[in-house]
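Peer 1: Requesting a structural model of the entry that follows:
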Amino acid sequence: MAIRVEDVLRREYKLPNMILQSGQLLSGAVLAYETFGRLSASRDNAILVCHALTGDTHAGGTAENPGWWEGLIGPGKAIDTNRYFVICANVLGGCYGSTGPGSINPADGRFYGMRFPTVTIRDMVHAQYHLVRSFGIDRLYSVIGGSMGGMQVFEWAVTYPDMVETYIPLATAGKFSSMGIAFNNVMRQAIYNDPEWLNGDYYGITFPEKGLNLARRLGMITYRSFDLYEERFGLSMVPTDDPFAMESEFQVEKYLSYQGKKLVQRFDANTYLYLLKAMDLHDISRGRGDYKQVLDRIKGKALMVGIDSDFLFPARELFDTAELLKAMGKQVIYREMQSIHGHDAFLIEFEIMNEWVGEFLESGGSR
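Peer 2: Next up is the predicted model:
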C-alpha cells in the first residue's frame, strides 16, 4: 500500500551557523527534507532514514510518485507510516535542495563550486541533528541507512548515542576502506579530466557530462556482482552486422552507458566529487582515539545487515564490527543477506528486508 498524499510533506530547514569537521564555518545553509506519516503526541515514534550517494529526500512515496525505498516504507511495511514518523533529509553538500557546491554562496552571490567547504559524514549528521531537534524530538526510535547512508547511521550511534534507541546500518562500515577510496579516486579523475568541468565553475555555462557518465559507469560495476552480470548479460552482444568492429558493443557495455546517461540527467558533478570525498574521510574514530573505544560509545540496540556478494563493502566488515560490539556487551543482531545483486541488494531485496527490519523494529530491537 502506498502512502497517502496528505502524509507526505516536503520542507526546507534553515541550519544554524556550523563549524565543520574541517574547522571551516558554513553559514546560511539549509537542509531539504521530507516526512512520511505523523509524529506522535509523545514524539517517540520518529525514524530517520539516511540516503546513499546519489539518493534524495523521497525515500517513501505515493502511488503517483514512488520513493527510492518504496518497498520498505509505507503502510503495513517494515517502516510502517501508520505507526512511525519518518524523516529523510538530503545530506548537507547534496544537490536535491540542501546546500551544496551547486548552491549560491550568500556572501558573494556566486555558485560555490569548488569553493564549497569539504563536508564529512559527521557534518551531515550534525546537520541532521539540528533538523531532528527542530521537531522537538529528544530521542529517535531508529536510524537506518545503507552504503553512505549506513555511514551516517554509525556516526549517529557514536556522536549522539543517547538520542538513538535502535540503529540499522546496511551494507556499510564504521570506516571506509582503501579499496573504496581507490575506486572513488578513479571516479573523481573521470570528472576532473573532462574539459567541460572547468575547475568546477561550469554552472550556467556547460556540464561535465562525459566525466560524470564515466564515473557512474565505474560505480555501477562496484554496486553489482560478478554472478549478476554473468546471469544477466554473459557475452551477449548488441545486434550488429560486424561483431569484430571496434564500435561493436556487448550488452553489459550498453547497460553501463544507460546508467551513466541516467545519472547525468539528475545529478550534479561537483556534488558527486564532494560526496565521494565525504565517504573517503569516513572513520568514526577520526580525531577521537582508538576505533574499539569509540565503538564502546554506542548505547542503542543494533541490527547490522551485510550482503554476501557485496564487493564494495564486504560483509565481513560489518560482521567483525558486530562481533566487537557483542564482546563489549552491546545488543547487536547481525544478519547476512544471500543475494546475487551485490552491494545494491539493500535497495532491491525487499522481501527479506521487510522481514528482518520489520521484526527488529516491532520487537524494540530484541530480535
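
Peer 1: going forward, measure contacts between C-alpha atoms and count neighbours the same way
Peer 2: Fine.

Peer 1: where's the residue most central in space within the chain relative to Ala59, distance?
Peer 2: The chain has Ala52 as the residue nearest its centroid, 1.5 Å off, counting by C-alpha atoms, centre = their mean. Going from Ala52 to Ala59 by C-alpha to C-alpha, to the nearest Å gives 11 Å.

Peer 1: all helices for the stretch 1-150 of the chain, in order.
Peer 2: Taking DSSP state H, counting those that start in this stretch to define them, one finds helices in the stretch 1-150 of the chain at 121-134, 148-159.

Peer 1: from those helices, which stretch is densest packed?
Peer 2: Across the helices of the stretch 1-150 of the chain, the average number of neighbours (mean count of other C-alpha atoms under 10 Å) peaks for helix 148-159, which reaches a mean of 26.

Peer 1: which residues sit against it?
Peer 2: With contacts defined as C-alpha atoms under 8 Å, 6 or more residues apart in numbering, helix 148-159 is touched by 49-53, 121-122, 124-125, 143-145, 164, 167-175, 279, 282, 284, 294-295, 297-300.

Peer 1: in stretch 239-258, what counts as buried?
Peer 2: Going by neighbour count (16 or more other C-alpha atoms under 10 Å), the buried part of stretch 239-258 is Glu249, Phe250, Gln251, Val252, Leu256.

Peer 1: how about this one, so we can line them up?
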Amino acid sequence: MENIPNTINIHNFTTENGAIYHTLPLSFTTAGLPLHSAPIVLVNHALTGNAEVTGENGWWNDLIGHGKTIDTSVYTILAFDIPGNGSSSFLIENYLDFTARDAARIFIEGIKALNIEKLFAIIGGSVGGGIAWEILALEPNITENLIPIASDWKSTDWLIANCYLQEKILNNSSKPIEDARIHAMLCYRSPESFKEKFQRTVNQDLLIFNIESWLAHHGKKLQKRYQLSSYKLMNQLLKTIDITRNSESFENLLAQTNASIHIIGINSDLFFTAKENVETYEELKKFKDNVFYSEIDSVHGHDAFLIEYKQLDHLLADIFKAETIKK
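Peer 2: So this is what the prediction gives:
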C-alpha cells in the first residue's frame, strides 16, 4: 500500500484567533500496512512539503519505505497535508487566522476521525516538528514516541525575526515567492555549506557568482510549484510555535505524558539551533526520564535533516527496529 490519498472534512472549526471555518478539507495519505493492522507513524511535513512522504516522489523516501529504517512492511505511515499548503485547490487567504497549534488541533481531529487511539510515533522536521510538539502538549497520551527533528517546542526571537522578514518580503516584493525563498535559503543552509559548495566561483555564462545563480534557481523553482497564500500560511505557522502560549508551563504540559521524547538537533542549524535543543533536553531531564538527545553532524545547516539521511537513519534505527515495538 503506497501513498493512498484521501480527505476528511473538518466541520465548524474555530481557530485560536476566533476565525470560523465551516469546512476544512484535511487530505492525507497512508502507506505501508493497512490502518489498524500495524503500529502507526504520523509524519508531519515541513514548510514546502506535503503528505507525499514515500514512493518515487516522496520527500522522505530515503528514510521511509520497504526495508528502510521506517519500514513500510512493519508500520502504517500516515501523513496529513496542512490545509492551505497548496497540495489541493483549497487555499487559505487570511493566513493570520492560524497558528501552529491550530494545525495540531486539525491533525488531532483527523486522527480521531480515523479512529486511531494511539500512534507509535509522531515524527517531523522543522515546522512539522513544532506541530508534533503542539500535538503532544494537547494530547499527552496520543503517541508512544515523539521525534522532533531540527525543531523545537517554541519559535525563538531569532526564528520570529526571520519569519517577520519573510512576511515582509511575501507582502511587499514584486517577486514574493522567489525573493522570500532566496532569503530562506540563507537560513536553511550555513556559511560553511556555501563555502564548501561554491568556493567563490563565478558562473562564466551569466557573469555572476555561482552562489547567486544557485539562489536565483531555487527562487524560480519554488515559484513554479508553490502558491503565495500557502507560503504566507506556512511562514505564519513557523512563527507561532509555542506549546505554552495561553496555556500551562512547559513542565506542567510535558509532565503529563509518558511518551518517549527523542530530540534530534543539527550542530550547524542556524534556524532551530542545537543550543536551544540541548536546553529543551536539559529542562525535560529535570522531571522526565525517557527523553533523549542526539545530533546530526553536518556543515549543511537546517536542511541537513533532508540531506544527511544516513546519519538520521542511524539515529532513528533503535526506535524503529521491529523488536522494539511493544506487543
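
Peer 1: Please work out the TM-score for the two chains.
Peer 2: Once the chains are laid over each other, their TM-score by TM-score structural alignment, normalised by the length of structure 2 reads 0.94; 325 aligned residues with a C-alpha RMSD of 1.9 Å.

Peer 1: excluding its backbone neighbours, what's nearest the counterpart of Leu295 of structure 1 in structure 2?
Peer 2: Here Leu295 of structure 1 is matched to Leu254 in structure 2, going by TM-score structural alignment. Nearest non-adjacent residue to Leu254 of structure 2, counting by C-alpha to C-alpha, 6 or more residues apart in numbering: Ala137, 6.5 Å away.

Peer 1: Present the helices of the stretch 1-150 of structure 1 as JSON lines; the columns should include distance to Ile181 of structure 1.
Peer 2: Below are those laid out as JSON lines (distance: least, C-alpha to C-alpha, whole Å):
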{"stretch": "helix 121-134", "distance to Ile181 of structure 1": "15"}
{"stretch": "helix 148-159", "distance to Ile181 of structure 1": "13"}
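
Peer 1: So what does Lys275 of structure 2 match up with in structure 1?
Peer 2: Taking TM-score structural alignment for the superposition, Lys275 of structure 2 sits opposite Arg316 in structure 1.

Peer 1: Just give the closest residue to whichever residue in structure 1 pairs up with Ala19 of structure 2, not the sequence neighbours.
Peer 2: By TM-score structural alignment, Ala19 of structure 2 lines up with Gln24 in structure 1. In space, and not counting its chain neighbours, Gln24 of structure 1 is closest to Pro117: 6.8 Å by C-alpha to C-alpha, 6+ apart.

Peer 1: can you check Thr7 of structure 2 too?
Peer 2: Using C-alpha to C-alpha, 6+ apart, the nearest residue to Thr7 of structure 2 is Ser27, at 4.1 Å.

Peer 1: Pull the contacting residues for that neighbour.
Peer 2: Ser27 of structure 2 neighbours (C-alpha under 8 Å, 6+ apart): Pro5, Asn6, Thr7, Ile8, Ala51, Phe80, Asp81, Ile82, Pro83.

Peer 1: isn't the fourth one right next to Phe80, touching?
Peer 2: No: shown here, Ile8 of structure 2 and Phe80 do not form a contact pair, counting by C-alpha atoms under 8 Å, at 10.0 Å.

Peer 1: more neighbours, the two?
Peer 2: Legend: neighbour count by other C-alpha atoms under 10 Å for Ile8 of structure 2 and Phe80, higher for Phe80 (26 against 17).

Peer 1: For the counterpart of Cys88 of structure 1 in structure 2, which residues are in contact?
Peer 2: For Cys88 of structure 1, the aligned position in structure 2 is Ala79, judged by TM-score structural alignment. Shown in contact with Ala79 of structure 2 (C-alpha under 8 Å, 6+ apart): Phe28, Thr29, Thr30, Leu42, Val43, Asn44, His45, Ala51, Glu52, Val53.

Peer 1: Sounds good, over and out.
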